[in-house]
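Visitor: sequence first, then the predicted structure, then my questions.
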Amino acid sequence: MILERLDLENIRSWKSSSITFPEGITLFEGEIGSGKSSLLMGIEFALFGYGKAESLLSKKAHMGSATLFFSVDGKKYEVRRVLERKKGKVGQNSRGSYIVEDGEKVPLSASELKQRVLHILRFNENPRPNANSRIYRYAVFTPQEEMKAILADDKTRFEAIRRAFGVEDYACAVTNSALISSRIRDKARVLAGMFSGLEDAKARLKDAEKEAGSGASGIRELEAGAESARKRHDIAKQRLKEAGERCSRMTGLSTDLRNAEERMESGGSGARRHEEQAADEEAQAARSKKELEGIPSSPPSDTSSSEIASRLKSVEEALRERDTAAARYEECRRMVEDDDLPDDAENAQEKVAEAAAGIDGKREEISSARSTMEGLVKGATEKRTRASTLRKDLKEIEKLGDKCPTCDQVIDVERTTEIKNAKAEEIKRLDAEASETDDRISAYRNEIKKLDRVVTDLADEKTRCEVLASRMKDHKKAIGDMESAKKASDGAAAEYSRLAASYGLGDDPVGELGRARDAMAEYEKAQVRAEGLKDTIRARDEAAASHRAEAARLRKDAEEAGAELDGIRAKMEGFEGAERERDDAEVEEQKAGREMVDVSSRLATAREALKGAERRIKEYGEAVADGQRRKEEHDRLGGHAGWLDDYFEKSARIIEQEVLTSTRQEFDARYREIYSALIDDPSKESRIDEDFGPLVSQDGIEQDLEYMSGGEKSSIALAYRLTINTMLRRSIDTLKSNLLILDEPTDGFSKAQLAKVRGVLEGLGSQQVILVSHDAELESYADHVFRVSKEGGASSVAKVEKATP
């Protein structure tokens, strides 16, 4: 999945904004609270509908929406969700939600929209509206606070890892198997009461089979009588058939007589028609021969048409090259004459380097001042926190009174006063130190502002010198281009003259060759017409011969038909009386048929009685089979329940432990690799413990994570986050996400650590990486930078054009 654009309307602090997402590494930077994280919430809401509706919709807005444009495997999609405030409550408005796929807009409800998005992304997950996407949460984007919670709490972290890598599925399988086993045994108990009448059904089946045997014997006797009646009927039917065939033969001879008469008549008329058509074809052939005699047989020139075309093309190309080269020279000459450069253009490049060096120096001073200031802010905060705790202690001491509320002993007032005075002095000292630190922080802020202004001035001067240096470079190139164009123009003119002379042409080479080409084309066109006339003459001669041959054949056929007429009349005399024979045979066949129907009726009655017995056999047989089947099903279900209880549950628990161990080993190897890339200190190493917790040791001594620097903690969190992403993308077949989103991934990183971030991200092979951070140092490691700011409670984003190095 690749994100392309996000449109937000009244989503948190975003009133009406459109944010584009280019490919590569993109940084969204800005102050805390500027609205950076709201962008990520908008993406997740548009895709899956996640997030509390009340917190997503701007406080004073009645309607809001998030529209995300993205692509999967090169296919583009657009998905939109709408929030609406009604009667003080905020919820999704399904009427405004839709998805655009293959250019077609399809309105969908909130739950249907999530199902469709999961199908498009090929995330095989629970489509319920309130179910989180495990794949998106751990393979694409994990919020900063959620990652901190995973690392800080052993139980939360272990459950998250089991959920992310599907290990919890085995525990669910064990629970489900116990539930299934219970339901199977319940069903088996029901089946036990459903085959109690099995033996009675078997006895009834036996009686019905005996009755059917007796009925079958009577049917066989009736069938013998029916067979005798059928044979008598068949003999009568055969006599009727033979008489009918004689009548049919007589009818056929009558038809043959009419056909012969028609052949004799049509043969004569057809022969006359073909002779007329032959004469017409011969006349057409004579006209084509006359036209052929007027077409010339010799070409207008000894030079072939292809050679003329080749010469014309060469001359035209030489003429174009001559004119193009002359125009190019004139253009270059004007550019050199019109370019007006200032006096200091020659030294512009040196001034660019000086300004760049000055900017780097001032930025180092700013970074140092900010680092010191952040330490002072942290110290002042700790002092104020300590003072606040002491004040709470004083209030608790003052509430005690004369006796201890726990043991009911009298409190030493003198000792209490001494403790209160000591705490008051400590509070006074902490407040004074915090106030002094605030003054130092203010001084550092003022110094940083001054240095920022100096950097801005140096950047402006650097930009001006870069533009001037570029113009100087273009000016020198234009002079060289002008000289090259002059040489090319002279050469093209000489080549045009040489080529015209070599073909023996005059002042208008193109015109002469064009006229020669047209004359040759007319000649070739006439030759094509001549070949067509020859084919026409040949075809008409053949058609005339064919018509004359057909006329002769038709005359001969008419003569033969006349000879057949006498033979047909003689044969018809031998079939007189055929109709009378057919009528007698028909009377005899009807009598035999009535006898056969009578026997068949008695046979049908006997068969109906047999069917009744067979129906009872089927009914009792089905009852027996059903009871037997239910008994077998009862026994089979008992076997299944035993297998689930005795084998499946134990096997699932063993597989769960093996999968967890294998996952931890692979997780540890990948985590070590990423951690080593971020922390370039051979004395330190980090690994993953049995509960998937990160452990750090230095020179073989394990370190407490709570007392590590902010940069080290962030490195561990980032390595952990990227390890989850890498393993999920490799282990889940349905995941084809080229997208990675990181929220404040480098909080507390040093410059040396920041320099390694880009290499680590590029090593992941993600087509699109989106970083959200308030750390401006990440600008130099991103392909694209967007600055998020908030003014008047409304967030906005602007693309930052990176300076050319």
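Guide: Nice, thanks for sending it over.
Visitor: CA only for contacts and neighbour counts going forward, please
Guide: Will do.
Visitor: check which helices and strands the helix or strand where Y523 lies is in contact with.
Guide: Y523 belongs to helix 509-572 when assigned by DSSP states H and E. Under the contact criterion of 3 or more Cα pairs under 8 Å, 6 or more residues apart in numbering; DSSP states H and E, helix 509-572 touches helix 198-293, helix 305-338.
Visitor: can you list those helices in a markdown table and add mean neighbour count?
Guide: What follows is these, written out as a markdown table (neighbours: other Cα atoms under 10 Å):
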| stretch | mean neighbour count |
| --- | --- |
| helix 198-293 | 16 |
| helix 305-338 | 16 |
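Visitor: will you turn the ones you listed into JSON lines that also has distance to Q665?
Guide: Formatted as JSON lines, those follow (distance: least, Cα to Cα, whole Å):
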{"stretch": "helix 198-293", "distance to Q665": "59"}
{"stretch": "helix 305-338", "distance to Q665": "68"}
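Visitor: ok, now which ones touch A243?
Guide: Residues in contact with A243 (Cα atoms under 8 Å, 6 or more residues apart in numbering) are A578, E579, E581, R582, A585.
Visitor: cool, and G693?
Guide: Going by Cα under 8 Å, 6+ apart, G693 touches L151, D154, R157.
Visitor: please redo it, this time with the cut-off set to 7 Å
Guide: Counting by Cα atoms under 7 Å, 6 or more residues apart in numbering, G693 makes contact with L151, D154.
Visitor: got it, and L554?
Guide: Going by Cα under 7 Å, 6+ apart, the list of residues near L554 reads G267, G268, G270, A271.
Visitor: just those residues now: which is nearest G64?
Guide: G270 (88.2 Å; Cα to Cα).
Visitor: show me the contacts for that closest one.
Guide: A551, L554.
Visitor: K571 versus that one, what's the distance?
Guide: 29 Å (Cα to Cα, to the nearest Å).
Visitor: could you do A492 as well?
Guide: On the measure of Cα to Cα, A492 and K571 end up 101 Å apart.
Visitor: one more: L644?
Guide: From L644 to K571 the distance is 91 Å (Cα to Cα).
Visitor: so between the two, which is more surrounded?
Guide: Each of L644 and K571 had its neighbours counted (other Cα atoms under 10 Å), and the higher figure belongs to L644 (17 against 11).
Visitor: wouldn't the more buried one be in contact with S177 here?
Guide: Yes: with contact defined as Cα atoms under 7 Å, L644 and S177 form a contacting pair (6.3 Å).
Visitor: okay, helices next: where are they in the stretch 301-450 of the chain?
Guide: Assigned by DSSP state H, counting those that start in this stretch, the stretch 301-450 of the chain shows helices spanning 305-338, 348-400, 413-502.
Visitor: take a look at this one as well, against the first:
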Amino acid sequence: MKFKKIKVKNLRSYKEQEIEFPEGSLLLSGDIGTGKTSILLALEYALFGLQAGQKGTALLRNTEQTAEIVLDLEASGKLITIERRLKRTIKGVSNEYASITIDGQKEESSLTEIKHKIISLLGYPEEFVKKNNLLYRYTVYTQQEQMKQIILDDSETRLNILRHVFGIDKYKSIKNNLSILLLDLKSGSKILQGEITTLEQDKFILEERKSKLTKTEQVINEKALELEQKKIVRKDLELQIKDLESKIKEKKDFENEVEKTKITIINKKELSATLNREIIELSKSITEVPNFSEKEYSSLIQEMKEVKSSLELFNNQFIETASRINSFEKERLEILSKKERIFKIDICPTCLQDVSETHKHNILNETESRLSKIKKELEELKSSHDSISKSIERSRKNISELEEEKTRLEILRVRSEQIGKSKLKLIELEKQKEFVEEDCKKLFKHVDDLKEKILKYSIFDNKFRVKEEEMNKIKQEEKFAEIFLAELRKEAEISKKEIYFAEESISLKESSKKKLQNINELGDWLSTRFLNLIELTERNVLMKLRVEFSTLFRKWFNMLITEESLDSNLDENFTPIISQGEVEMDYSFLSGGERTAVALAYRLALNQTINSLMSKINTKGVIILDEPTEGFSETQIDKIRDVLQELNAEQLIIVSHEQKIEGFVDNVLKVSKHGDISVIGKGAP
């Protein structure tokens, strides 16, 4: 990783500033309080944001409401830009915005997601996402006072910090978790012991239940066999009763047939009596009558036709003569009227001439002649008319007499026909009477036959009653047997369920027993062998790290100290031991320069140890030293040159107010303060 550039706005004493990080070593030079360390804090905030326990008010300029930081860097071969903003609210100062741009692809995400990406790009282990940025603090940038503090802390606190930094706090976590697990196992063991307390007693009760079930099932089988036998007997009785019912039904049918036949006999007798009465009455109604002659009747009809024809002819003649009489009478009356007019007329109404007496007498003679002829014709016609009228009267009388004779003959014919039919009916009635009387005889015989059969079938009534009593008895026995068998089966079913649940309970308890055994074995193994293994592993890892750490610490301490008689190493708790000859020297009694040398040597040794342990992290080429020469003598300051050359870091940033350091680095940035605003300018090394 390499820092490229950082822009800050309203950060601590900075109003707005942009800083480019050149290649090689860089010194941020300036008096105390000018804002050098603020740049280092800006770098840390840009990478990790606000850390647990860190207040935003320590970064945001007091007179401003927001602060912005943009950091450009290179990591894992990618160009990365990180942007963060702080905002002051009523509740305090907090992160307002964060984004990360990787090779031109900008992503605005949550603070946690961005931290995930940065941790990944820096090559830090994933577990450091949830931890404070200790790995960065103890490899890249550590305030000198913090490094002195780790030396002054008690051994347990220091070991915990180092475990954390080295990434081997997992061993302690394993032991802590192991303690919790052992407590859980112990608690679980007590619960399981309580669960299996009645296991043997449960087994004994289970065997008793199984024995009882076996006996019950044996009784069930016996009773089931008895029940089947009763069912066989009952089915055989049902067949017998069914056969007897069939016989009784036949007997009942015979009895019904007798009743029906008796009714039929009564009906037949009534019919015979009715037929006898009809025969007597019909015999009385048959009397001898003259024979009817069809020839005579036909001759009469022919005669009637002829008489009616003559009558019709007479009627026509009568009408004709009457018409002629009326015509002559009309003509006579007209002539008489004309005769009277002629005697009275003097002048002709046509020609208006006088009518002479002669002419009148001529006309009168003509009229008298015509009247005479008419009178003669009328006398003849009236005579003929009277003769025709008499002939008509005779014909009508003759027709009346013939009609009477016809009626007599027709009555005679009808009567003859009726008597013939009555004779035929009488013969039919007598035959029917014979048939009815014959049927009665047969029916009487049929009744006698049926009575014999009824008497024969009467024995089945007693048999049916006996078999029905047997059936009721066997059904009752079968019912009681079924109830008893059902109770036994219910009892067996309950026993099976009890056995099932008991077996399940015992199985669970056996499982609990086995689990208890496994837990006890696991607890013993965890509390002895596994715990010893973890402690041994941790001791070996710590021992290896302490050897490497101690070697590097001695190396850097010897480079920084001017007193050759002083020696250094680390004890098992990674506490620096400074000795002079055989005498161990307390850290608090060392001079200021010596304490700074111890802290710087510890820091550099820790840096190299971590980089060696975690070879894949991308920050091992970057080192930031904050006031590394505090309390140093001129000679010690000169030794810093050798230290810097020995470090051979890809990017080295030093914060110091010592002007002599400017000659040890490739680049110098001057930090000054104008009023309450920090300003950075370039300076010559």
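Guide: Thanks, I have it. Computed from a prediction, not measured in an experiment: that's the story for all the values here.
Visitor: quick check: TM-score for this pair?
Guide: Once superposed, chain against chain, the TM-score is 0.51 (TM-score structural alignment, normalised by the length of the second structure); 393 aligned residues with a Cα RMSD of 3.7 Å.
Visitor: circling back: so which of the contacts of A243 of the first structure are in strands?
Guide: Judged by DSSP state E, these include no members of strands.
Visitor: pick the one among those residues closest to K802 of the first structure.
Guide: R582 (110.7 Å).
Visitor: nearest residue to the closest one in space, please, no chain neighbours.
Guide: Sequence neighbours aside, A243 is the residue nearest to R582 of the first structure in space, at 4.7 Å (criterion: Cα to Cα, 6 or more residues apart in numbering).
Visitor: which residue in the second structure aligns with the one you found?
Guide: By TM-score structural alignment, A243 of the first structure lines up with nothing in the second structure.
Visitor: same check, this time on Y720 of the first structure
Guide: By TM-score structural alignment, Y720 of the first structure lines up with Y602.
Visitor: equivalent analysis for L222 of the first structure, please.
Guide: Using TM-score structural alignment, L222 of the first structure sits opposite a gap in the second structure.
Visitor: I'd say L222 of the first structure and L603 touch.
Guide: Yes: the pair L222 of the first structure / L603 is scored as a contact, 5.8 Å apart, by Cα under 7 Å.
Visitor: now which residue in the second structure aligns to A782 of the first structure?
Guide: Counting by TM-score structural alignment, the partner of A782 of the first structure is V665.
Visitor: in contact with S288 of the first structure, which residues?
Guide: Contacts of S288 of the first structure (Cα under 7 Å, 6+ apart): L533, I537.
Visitor: distance of it relative to I537 of the first structure?
Guide: Applying Cα to Cα, the value for S288 of the first structure to I537 of the first structure is 6 Å.
Visitor: swap in L47 of the first structure?
Guide: 77 Å.
Visitor: the aligned residue in the first structure for A67 of the second structure: what's it in contact with?
Guide: Per TM-score structural alignment, the equivalent position to A67 of the second structure in the first structure is G64. By Cα under 7 Å, 6+ apart, G64 of the first structure lies in contact with E9, N10, I11, L57, V82, L83, E84.
Visitor: and if you look at R615 of the first structure?
Guide: Applying Cα under 7 Å, 6+ apart, no residues contact R615 of the first structure.
Visitor: now do the helix or strand hosting it and helix 198-293, the angle between them.
Guide: Assigned by DSSP H and E, R615 of the first structure belongs to helix 578-643. Relative orientation of helix 578-643 of the first structure and helix 198-293, computed by axes from the mean of the first three to the mean of the last three Cα atoms, to 10 degrees: 120 degrees.
Visitor: circling back: and the helix holding Y523 of the first structure, which stretch of the second structure?
Guide: Taking TM-score structural alignment, helix 509-572 of the first structure hits no residues over in the second structure.
Visitor: show me how far that helix is from its chain's centre.
Guide: Its chain's C-alpha centre and that of helix 509-572 of the first structure lie 62 Å apart, by Cα atoms, centre = their mean, to the nearest Å.
Visitor: and what of stretch 51-71 of the second structure?
Guide: On Cα atoms, centre = their mean, the centre of stretch 51-71 of the second structure falls 57 Å from that of its chain.
Visitor: distance between the ends of it?
Guide: From its first residue to its last, stretch 51-71 of the second structure covers 18 Å (Cα to Cα).
Visitor: so which bits of it are buried?
Guide: Neighbour counts using 16 or more other Cα atoms under 10 Å place G56, T57, L59, L60, R61, T66, A67, E68, I69, V70, L71 of stretch 51-71 of the second structure among the buried residues.
Visitor: what residue in the first structure is paired with the first one?
Guide: Under the alignment defined by TM-score structural alignment, G56 of the second structure corresponds to A53 in the first structure.
Visitor: what about that match, distance to L108 of the first structure?
Guide: Going from A53 of the first structure to L108 of the first structure by Cα to Cα gives 18 Å.
Visitor: same check on V336 of the first structure?
Guide: 64 Å.
Visitor: check the offset of the helix or strand hosting I363 of the second structure from the chain's centre.
Guide: Assessed by DSSP H and E, I363 of the second structure sits inside helix 357-457. Averaging C-alpha positions (Cα atoms, centre = their mean) puts helix 357-457 of the second structure 100 Å from its chain's average.
Visitor: and it, which stretch of the first structure?
Guide: Against the first structure, helix 357-457 of the second structure falls on no residues (TM-score structural alignment).
Visitor: elements contacting that helix?
Guide: helix 199-285, helix 294-344 (3 or more Cα pairs under 7 Å, 6 or more residues apart in numbering; DSSP states H and E).
Visitor: nearest to L542 of the second structure, out of those?
Guide: Per Cα to Cα, nearest to L542 of the second structure of these: helix 199-285, 49.1 Å.
Visitor: just confirm F195 of the first structure is within a strand.
Guide: No: in this structure, F195 of the first structure is coil, not part of a strand, as judged by DSSP: H, G, I helix; E, B strand; the rest coil.
Visitor: what about it, distance to I150 of the first structure?
Guide: To I150 of the first structure, F195 of the first structure is 57 Å away according to Cα to Cα.
Visitor: kindly report the same for S214 of the first structure.
Guide: Counting by Cα to Cα - S214 of the first structure and I150 of the first structure are separated by 84 Å.
Visitor: average gap between the biggest strand by length in the first structure and the second structure?
Guide: Identified as the longest strand of the first structure according to DSSP E is strand 75-86. For strand 75-86 of the first structure, the mean deviation from the second structure after alignment is 1.4 Å (mean Cα distance after the TM-score superposition for the first structure).
Visitor: specify, as a residue range, where that strand falls in the second structure.
Guide: Going by TM-score structural alignment, strand 75-86 of the first structure sits over residues 78-89 in the second structure.
Visitor: what's the answer for stretch 335-352 of the first structure, then?
Guide: Against the second structure, stretch 335-352 of the first structure falls on no residues (TM-score structural alignment).
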